[in-house]
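# What follows is a predicted structure for the sequence shown.
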Amino acid sequence: MMYRGSQTVSTYVETPKANGEDIGQDREMTDDIFDTTYTEKEGPKPPRKIVWRNVILMSMLHIGALYGFFFIPAAKPATLLWAVVCFMLSALGVTAGAHRLWSHRSFKAKLPLRIFLAVSNTMAFQNDIFEWARDHRAHHKYSETDADPHNAMRGFFFSHIGWLLLRKHPDVIEKGKKLDLSDLYADKVVMFQRRHYKKLILVMCFIVPTVVPWYFWGESLYTAFYVPCLLRYALVLNATWLVNSAAHMYGNRPYDKNINPRENRFVALGAIGEGFHNYHHTFPYDYTASEFGIRYNLTTCFINLMCYFGLASDCKRVSKETIMARQLRTGDGSQRSG
């Protein structure tokens, strides 16, 4: 094992090996390291093309979610608890699953845990794991450039939701095709979800959250649909999007002042641990995505619990010496968040 650095990130590289269900999990990881050689093309930017289907669907979702707030006072306590459970499951499917496991391979997960995270990720409905991980690796490798899917230099609205309402910049597509995604292709759980994604999201994101309260404790279908289904779904989406928008604009940069991502504890609270973004872009392989372990970080607590039960292992961490050296070398000198 050794450390490899660039101008903006440091990460460590492991000797490639493959063993059964963990195939692809130990290969050398370089596609989440910032590429300092990439330069944007000169000349006028390509015209923006609106995806009207997404505009209509996202508008309908958020109108429905806002309407769902009016159902909260009439909802049964069990329904509200169920909405929280669905929120947490959805969020973990993104943070622990698509992000820390499949995008960065910051820890290993056995088959039962990978299945659980894939099911939870399907409930979150934020594109399938393969596409999510591919775009996220491109986001790290080409951060704040035309090849970044949600380039924060294009403004808060674009990095928050606008990137889903427009056709991708040609550089995003071009560079995304050049990423090494062999580990994702080798994961049968990831590929199963990708093949059956439309059917799975219908069941996990919409039917299960709605039917469970109605069937098991007699909640009205309207309340079940608008609270644990639509409102929960919209809240998870926006909590995740804030990592792309607010955590790239508001906060300090104690680890690397030369990159845009920031430390934002409020985003960390909403996104169950994903708001310490200056640290994460500096050390993308760290399974905690934060210097502070489990503080403000329910995702790290979950991964630690899975390690206790033997379902997760080989969690990667940054040494205190490396963190301190990086702060002195490239940090903004601010007080650390957390």
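Cool, got the structure.
# Please count neighbours and contacts with C-alpha atoms only from this point.
Noted.
# Now residue 326. Nearest residue, chain neighbours left out?
The spatially closest residue to residue 326, leaving aside those adjacent along the chain, is residue 255, at 6.1 Å (Cα to Cα, 6 or more residues apart in numbering).
# The one you found is in contact with residue 334, isn't it?
No - when contacts are counted by Cα atoms under 8 Å, residue 255 is not listed as touching residue 334 (9.2 Å).
# For those two, work out which one has more neighbours and name it.
residue 255 (31 against 12; other Cα atoms under 10 Å).
# so where do the helices sit in the stretch 51-200 of the chain?
Applying DSSP state H, counting those that start in this stretch to the stretch 51-200 of the chain gives helices spanning 52-68, 77-92, 111-124, 129-141, 156-157, 163-165, 170-176, 182-186, 188-195, 197-201.
# As JSON lines, those with mean neighbour count would be great.
Putting the helices of the stretch 51-200 of the chain into JSON lines (neighbours: other Cα atoms under 10 Å) gives the following:
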{"stretch": "helix 52-68", "mean neighbour count": "15"}
{"stretch": "helix 77-92", "mean neighbour count": "20"}
{"stretch": "helix 111-124", "mean neighbour count": "22"}
{"stretch": "helix 129-141", "mean neighbour count": "23"}
{"stretch": "helix 156-157", "mean neighbour count": "16"}
{"stretch": "helix 163-165", "mean neighbour count": "19"}
{"stretch": "helix 170-176", "mean neighbour count": "16"}
{"stretch": "helix 182-186", "mean neighbour count": "16"}
{"stretch": "helix 188-195", "mean neighbour count": "16"}
{"stretch": "helix 197-201", "mean neighbour count": "16"}
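# also this one, for the comparison:
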Amino acid sequence: MHIFALWGVLLVLTGHCKWQTIVWIFSVTILASESVTIGAHRYYTHKSFKANAFLRAMFVIIQTIAGQNSMFIWCRDHRLHHRYSDTDGDPHNSKRGFFSCHIGWLMYKKHPYVIELGRKIDMSDLQADWMVMFQKKYYYQLYFLLAFLIPVWVPVHFFGEPVFQTILTCYFARYVVSLNGTWLVNSAAHLYGTRPYDQNLQPVESWFVSMISMGEGWHNYHHTFPWDYKAAELTMHFNQSASIIRFFERMGWASDLKTASPEVVGNRIIRTGDGTHFKLGNDEARAAVTAVGPVHPLNPTYTTTLKAPDAILKPEGLPLNHEKDVLSTNVLERHTRTA
């Protein structure tokens, strides 16, 4: 798939596609990516806001275009990832190296702990959602229609593009580029960056990944406060997804946006951060940041030389925000402190 995707990218870069096709590819890629970022991740997995029926339907339909498995399986794996993050119970355990957590985890059998613990993840909320379960039941048929047939048919029918070339550009290139953008959240955003919110968690803050994934690279914050709709402390730095959620709120499609107060965030930074926070950190910790080349947050190798935390698999795992005993922001913060 990567070979065909590279072929498709080269066709786009060398001017073989009409500008209308390029706009189409870009539009479908952004829509599919945001359906994962906002729909599968921030809404269905973490319940960081409420959505009306129309918005939920859009999430399920467009998430199918992304081709990252059904909504149900995506959310199950991600809840498992948060509960047993960076241990053998994590589907994409970053302790096994970059390749393994980026794509290798999809190329070999699941660790027995992933299978065993995955059966214990509470998925009752998604099982009660008929749209999610309908997509799960007919996923492959829907995938062929929405992720392959329609994206290829539009440029062929309306723009007069050759069929084989369009398959390479509008399917393989679009799909694989989008996949690698998502995978960087599992790999680079767990390995190369700083831990200003909780130095006991493996995930890091990555400006580079946030730029590529429209806000998903502020990963140390996200694992510290997984229920925050912003998935970041700030929203003006590479976090278009948070702005889109607020747009949905203004339209009346989304409500009850959950977020951590500045006081809660500040207390957590002081208590558990690694000292690299831009405002509440210290010079010694910031001096420990290094990179291959310019020491700049947009450099993909930007990281701290401070020792990464150990990850110990515990049967109870880390708390998840969607569980029934989480009733308020205070309870959520209390759970985070326990973790």
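That came in fine, so what should we check first? Remember, predicted model here, so these are calculated numbers, not experimental data.
# Would you give the TM-score for this superposition?
The TM-score (TM-score structural alignment, normalised by the length of structure 1) is 0.81; 278 aligned residues with a Cα RMSD of 1.2 Å.
# just to revisit the earlier point, just send the helices of the stretch 51-200 of structure 1 back as TSV, with distance to residue 235 of structure 1 too.
Supplementary listing: the helices of the stretch 51-200 of structure 1 in TSV, determined by distance: least, Cα to Cα, whole Å:
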stretch	distance to residue 235 of structure 1
helix 52-68	8
helix 77-92	8
helix 111-124	10
helix 129-141	18
helix 156-157	16
helix 163-165	16
helix 170-176	27
helix 182-186	28
helix 188-195	23
helix 197-201	17
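# out of these, which comes closest to residue 223 of structure 1?
helix 52-68 (7.5 Å; Cα to Cα).
# next one: the closest one to chain centre, how far?
Computed by Cα atoms, centre = their mean, to the nearest Å, the separation of helix 52-68 of structure 1 from the middle of its chain amounts to 21 Å.
# go on, stretch 207-214 of structure 1?
From the chain centre to the centre of stretch 207-214 of structure 1 is a distance of 25 Å (Cα atoms, centre = their mean).
# That stretch aligns to what range in structure 2?
Mapped onto structure 2 using TM-score structural alignment, stretch 207-214 of structure 1 spans residues 149-156.
# Equivalent analysis for stretch 102-121 of structure 1, please.
So stretch 102-121 of structure 1 sits over residues 44-63 in structure 2, by TM-score structural alignment.
# Which residues outside the matching stretch are in contact with it?
Contacting residues not belonging to stretch 44-63 of structure 2 are listed as 31-33, 35-36, 39-40, 42-43, 70-71, 75-76, 78-79, 126, 131-132, 135, 146, 226-229, 253-259, 320-322 [Cα atoms under 8 Å, 6 or more residues apart in numbering].
# what's the span of it, first residue to last?
11 Å (Cα to Cα, to the nearest Å).
# ok so, going back, how about the residue nearest to residue 326 of structure 1, what's its partner in structure 2?
Aligned partner of residue 255 of structure 1 by TM-score structural alignment: residue 197.
# what's the residue positioned nearest the centre of structure 1 in contact with, if anything?
By Cα atoms, centre = their mean, structure 1 has its centre lying nearest to residue 99, at 4.3 Å. If a contact means Cα under 8 Å, 6+ apart, then residue 99 of structure 1 has 133, 136 as its contacts.
# Wait, residue 281 of structure 1 touches residue 142, no?
No - the criterion here is Cα under 8 Å, and residue 281 of structure 1 misses it with residue 142 at 11.3 Å.
# hang on, the earlier thing: where does the match of residue 255 of structure 1 fall, secondary structure wise?
Assigned by DSSP states H and E, residue 197 of structure 2 belongs to no helix or strand.
# Contacts only, for it.
Neighbours of residue 197 of structure 2 in contact, by Cα under 8 Å, 6+ apart: 220, 221, 224, 265, 268, 269, 272, 273, 274, 277.
# Now distance to residue 4 of structure 2, neighbour count and secondary structure too, for those, in CSV please.
As requested, the contacts of residue 197 of structure 2 are exported to CSV (distance: Cα to Cα, whole Å; neighbours: other Cα atoms under 10 Å; DSSP: H, G, I helix; E, B strand; the rest coil):
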residue, distance to residue 4 of structure 2, neighbour count, secondary structure
220, 34, 28, helix
221, 36, 24, helix
224, 38, 24, helix
265, 45, 18, helix
268, 46, 18, helix
269, 45, 23, helix
272, 45, 16, helix
273, 43, 22, coil
274, 42, 21, coil
277, 42, 20, coil
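# among those, which recur in structure 1?
Contacts conserved in structure 1 for those, counting by both residues aligned by TM-score structural alignment, their matches' Cα atoms under 8 Å: 220, 221, 224, 265, 268, 269, 272, 273, 274.
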